[in-house]
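A.B. asks: Here is my input, please return the structure:
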Amino acid sequence: MTLLDDAVRRAVGAVVDPELRRSLADLDMLREITVTGRTAQVGIALTIVGCPAADRISADVRAAAAAVDGISDVDLRVGVMTPDERRALTEKLRDGRPARQMPFGPDSLTRVVTVTSGKGGVGKSTLTANLAVALARRGLSVGLIDADVHGFSIPGLMGLVDATGAVPQPTRIDDLMIPPIAHGVKVISIGMFLRRGDAAGPVGAVAWRGPMLHRTVQQFLTDVWFGDLDLLLIDMPPGTGDIAITVGQLLPHSEVLVVTTPQAAASDVAVRSGLLAHQTGQRVIGVIENMAAMTLPDGTVVDVFGSGGGAAVAAALGADRPVPLLASVPLSPALRVAADAGEPIVTRAPEDAAAHAIEEVAAALARAPRGLSGRALPVRPS
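C.D. replies: Sure thing, here's the model as predicted:
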């Protein structure tokens, strides 16, 4: 291998796979690379046939090779990994864990935060999506699971629905699913696996009961490859049903954010979701009050849903240990418009009062240290 061959290999090897977020060299996707005259012959192997990131990877590889001094032309040859190579890749991605084993157990350094509410219609999913994006914008690695199987809305809120209503499916590498990325967040939802009735028809309904719901949530936690995450947010269905119990059983060490509106009808039932979290061993770390009083341009304060609900929930759940009211998110037309457009308000209108309130919650989560007590740290003696 000549020095120029080696320079091209290093340049191409540094290209990052946009789905797996690792370099091609680390993923063993490089093949024969040689230089003849000023032409670089570059071989790479994609993970699967029809890889959705193929065009971007090819363009990045060409650009990386062409940027090497002494190279004026690039001859790119694209192949596909063999079954044995894919098997080796999935084993590397699992970092030694057996297949179907959940990576978010008590020893994981990923903080798992479930976002729940007592009833629907309080804006829980909208807040969860915005919170995930706000955390990612702070430089954290964030995953988002849409566990609201019957009422999934995360794909739309994250801008993953195109003009035809289609939602991208995860890329499958053998038995691993690689989630789509939106606004820097890795996202998985049952809405990615359902077909529309026709070109203009709605996505099909999910008519599942307990066992199927349990299996779906379990697969999201075991078969989806999120990589190394700082935080995993789970958008829970409202109430205290099957999925809430499943998540409590699978992730008893997770933390819980409770969402309510100021209205007593919402805050009274929101307490129940927090009490269920206590019963399954989870820890309620805060309450978010949504649809709080809105201040008009002339200074008039409009409290459509009343006031005090968030503080009441925090007080009711803080009998044993204090539970803070992390933020009161005001009613905001801009928040609704951003949600409908699939662009979180924290990116679309960061100056809005609702965006500021959501950023307060993100700041509180980002500041909170990971609980390492009783966890086995990945440290080896030298």
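
A.B. asks: all contacts plus neighbour counts: C-alpha atoms, from now on.
C.D. replies: Will do.

A.B. asks: three-state assignment of residue 87?
C.D. replies: At residue 87 the chain is in helix, as set by DSSP: H, G, I helix; E, B strand; the rest coil.

A.B. asks: for residue 56, same thing?
C.D. replies: Once three-state DSSP is applied, residue 56 turns out helix.

A.B. asks: ok, for it, nearest residue in space, not its chain neighbours?
C.D. replies: Computed as Cα to Cα, 6 or more residues apart in numbering, the closest residue to residue 56 that is not its neighbour in sequence is residue 18, at 8.0 Å.

A.B. asks: what residues are up against the one you found?
C.D. replies: 53, 56, 57 (Cα atoms under 8 Å, 6 or more residues apart in numbering).

A.B. asks: quick one: the last one from residue 24, how far?
C.D. replies: In this case it means residue 57. Distance of residue 57 to residue 24, computed by Cα to Cα, to the nearest Å: 9 Å.

A.B. asks: Overlap in contacts, the two.
C.D. replies: Joint contacts of residue 57 and residue 24 (Cα under 8 Å, 6+ apart) are 15, 16, 17.

A.B. asks: okay, these in TSV with distance to residue 183 and secondary structure next?
C.D. replies: TSV is the format used below for the shared contacts of residue 57 and residue 24 (distance: Cα to Cα, whole Å; DSSP: H, G, I helix; E, B strand; the rest coil):
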residue	distance to residue 183	secondary structure
15	20	coil
16	17	strand
17	17	coil
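
A.B. asks: TSV for these, including distance to residue 162 and neighbour count?
C.D. replies: Output for these, formatted as TSV (distance: Cα to Cα, whole Å; neighbours: other Cα atoms under 10 Å):
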residue	distance to residue 162	neighbour count
15	28	22
16	25	18
17	23	20
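
A.B. asks: now the helices: where do they sit in the stretch 101-250 of the chain?
C.D. replies: Along the stretch 101-250 of the chain, counting by DSSP state H, counting those that start in this stretch, helices occupy 124-137, 154-157, 210-222, 242-250.

A.B. asks: and the gap between residue 56 and residue 63?
C.D. replies: 11 Å.

A.B. asks: The two: which has the busier surroundings?
C.D. replies: Ranked by neighbour count (other Cα atoms under 10 Å), residue 56 and residue 63 place residue 63 first, with 15 against 12.

A.B. asks: and that one, that's in a helix?
C.D. replies: Yes: counting by three-state DSSP, residue 63 is located in a helix.

A.B. asks: That one and residue 131: what is the separation?
C.D. replies: Distance from residue 63 to residue 131, by Cα to Cα: 35 Å.

A.B. asks: Could you also give me the structure for this second sequence? I'd like to compare it with the first:
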Amino acid sequence: MSDIDGVGAADAVRRAVGAVSDPELRRPLAELDMLRDIRVDGAIATVGIALTIVGCPAADRISREVTAAAASVPGIDEVVLNVGVMSPDERRGLTEKLRGGRATREMPFGPDSLTRVIAVTSGKGGVGKSTVTANLAVALAERGLAVGLIDADVHGFSIPALLGLTAPDGGAVQPTRIDELMLPPVAHGVKTISIGMFLRRGDADGPLGAVAWRGPMLHRTVQQFLTDVYFGDLDVLLLDMPPGTGDVAISVGQLLPHADVLVVTTPQTAASDVAVRSGLVARQTGQRVIGVVENMAAMTLPDGTVLDLFGSGGGAAVARVLGDDVPLLASIPLSPDLRRDADAGIPAVLSHPDDPASAAIRSLAASIAAAPRGLSGRSLPMRPL
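C.D. replies: Reported below is the predicted structural model:
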């Protein structure tokens, strides 16, 4: 092979390797300046890459995909991979690039953002709000949307377990840190962050630590999730809210007054009466209630009989009280599969897509994906030609 052929082959290898995406940042290695010296000598390609940090959890996957990409170039029979780590200056340059010119601790989901923010709320606990939120996020991602999920239920976090983000010690998978940025773990195409990812088990069988925080700490946690976590470009950001109308609801109302709100209730009056309050408080902060989801609705048994364990009509009642512009978007029936899959950390919309509950959630995702964005009053990032 001549020198010219070697240079041409090296360029081909660089293009192939540069197209490999970082699984956490979801951007090509070439765009992230992670490529280093690349040479071709005969049929042997020597490829250098620089990972973002020491102990990068995606190192093995990146190494495999880079090696495969280089080997896919015609004429390459062997790949020698040299893996290094970015210098502090290189990491600073990377974080500045990822921030897209935003100042440190500046929230990217303000009123001018094109990301649709949806807070999923409920009046009381135990209505299955987190299970609905986790499955809704996965169903939206399945439709090709870029989806982020913030577990804002700091005291009662459950999203990591529902999505199967479980570490070997029984705790939740932790985010990767690049200087001041946190990269959220990805499950089923959903970028996810939760306070549970920062708590570890005391021993192999012990429970996760509890969070005993008051208002200021809760506000700071939600704020950090919105500013210090790198979600990248999202179509939809879901927030799994704690039940009720307490500190976190107020903080989210202050930080994201333009957010849409989805109210989850069960059919019974005890839940629906309280669910109305969460919608009313959201409106007081300027947020828009886009609809109601009735969970644990009547299920049809194999013999054709209908079991309405929690009664009926609660979701419609909440929608009616909240106004004519608030529809009942979904009625999700009781489902043993949905419950079992939640306990196992597997979204039912993936494992049991034909289950009636999964079908209802997928229909809900379709309605949300098709709904027009409320862009009135927002300045869009457009310039005249």
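
A.B. asks: Send over the TM-score of the superposed chains.
C.D. replies: With the length set by TM-score structural alignment, normalised by the length of the first structure, the two chains reach a TM-score of 0.98; 380 aligned residues with a Cα RMSD of 1.0 Å.

A.B. asks: before we move on, what SS does residue 75 of the first structure have?
C.D. replies: Counting by three-state DSSP, the backbone at residue 75 of the first structure sits in strand.

A.B. asks: Can you name the residues that contact the residue mapped onto it from the second structure?
C.D. replies: Taking TM-score structural alignment, residue 75 of the first structure has residue 80 as its aligned residue in the second structure. Residues counted as contacts of residue 80 of the second structure (Cα under 8 Å, 6+ apart) are 44, 45, 46, 47.

A.B. asks: can you check residue 270 of the first structure too?
C.D. replies: By Cα under 8 Å, 6+ apart, the contact set of residue 270 of the first structure is 117, 118, 119, 239, 258, 259, 260, 313.

A.B. asks: Please say which position in the second structure it maps to.
C.D. replies: Matched to the second structure by TM-score structural alignment, residue 270 of the first structure sits across from residue 275.

A.B. asks: Same check on residue 370 of the first structure?
C.D. replies: That one, residue 370 of the first structure, aligns with residue 373 by TM-score structural alignment.

A.B. asks: Please apply the same query to residue 136 of the first structure.
C.D. replies: Applying TM-score structural alignment, one finds that residue 136 of the first structure aligns to residue 141 in the second structure.

A.B. asks: For its match, grab the count of nearby residues.
C.D. replies: Counted with other Cα under 10 Å, residues neighbouring residue 141 of the second structure total 20.

A.B. asks: Kindly report the same for the one 3 residues further on.
C.D. replies: Other residues lying near residue 144 of the second structure total 11 when counted by other Cα under 10 Å.

A.B. asks: any idea how far it is from residue 347 of the second structure?
C.D. replies: Taking Cα to Cα as the measure, residue 144 of the second structure falls 17 Å from residue 347 of the second structure.

A.B. asks: Residue 331 of the second structure now?
C.D. replies: Per Cα to Cα, residue 331 of the second structure is found 18 Å from residue 347 of the second structure.

A.B. asks: about what we covered before: so of the helices of the stretch 101-250 of the first structure, which one's packed in deepest?
C.D. replies: Among the helices of the stretch 101-250 of the first structure, helix 124-137 has the highest mean neighbour count (mean count of other Cα atoms under 10 Å), at a mean of 25.

A.B. asks: re earlier: list just the nearest of the contacts of residue 18 of the first structure to residue 157 of the first structure.
C.D. replies: Within the contacts of residue 18 of the first structure, distances to residue 157 of the first structure taken as Cα to Cα reach their minimum at residue 53, with 22.8 Å.

A.B. asks: In contact with that closest one, which residues?
C.D. replies: 17, 18, 19.

A.B. asks: In the second structure, what residue corresponds to the first one?
C.D. replies: When the structures are aligned by TM-score structural alignment, the residue of the second structure matched to residue 17 of the first structure is residue 22.

A.B. asks: got a list of what its match touches?
C.D. replies: Here residue 22 of the second structure is in contact with 28, 29, 58, 62 (Cα under 8 Å, 6+ apart).

A.B. asks: how much space between the residue nearest to residue 191 of the first structure when sequence neighbours are not counted and residue 290 of the first structure?
C.D. replies: Take residue 191 of the first structure and drop its neighbours on the chain: the residue closest to it by Cα to Cα, 6+ apart is residue 152, 6.5 Å away. From residue 152 of the first structure across to residue 290 of the first structure, the span is 19 Å (Cα to Cα).

A.B. asks: More neighbours: those two, which one.
C.D. replies: residue 290 (27 against 21).

A.B. asks: tell me, how many neighbours does residue 89 of the second structure end up with?
C.D. replies: Per other Cα under 10 Å, the neighbour tally for residue 89 of the second structure reads 8.

A.B. asks: Can you find the partner of it in the first structure?
C.D. replies: Checking TM-score structural alignment: residue 89 of the second structure goes with residue 84.

A.B. asks: tell me which element that match is part of?
C.D. replies: Assigning secondary structure by DSSP states H and E places residue 84 of the first structure in helix 83-93.

A.B. asks: average distance between that helix and the second structure?
C.D. replies: With mean Cα distance after the TM-score superposition for the first structure, helix 83-93 of the first structure departs from the second structure by a mean of 0.6 Å once superposed.

A.B. asks: And the contacts of that helix?
C.D. replies: Applying Cα under 8 Å, 6+ apart, the contact partners of helix 83-93 of the first structure are 27, 28, 47, 97, 173, 174, 176, 225, 227.

A.B. asks: Could I get the buried residue list for it?
C.D. replies: 85, 86, 89, 90, 93 (16 or more other Cα atoms under 10 Å).

A.B. asks: part of a strand, is residue 68 of the first structure?
C.D. replies: No: the assignment for residue 68 of the first structure, made by three-state DSSP, is coil rather than a strand.
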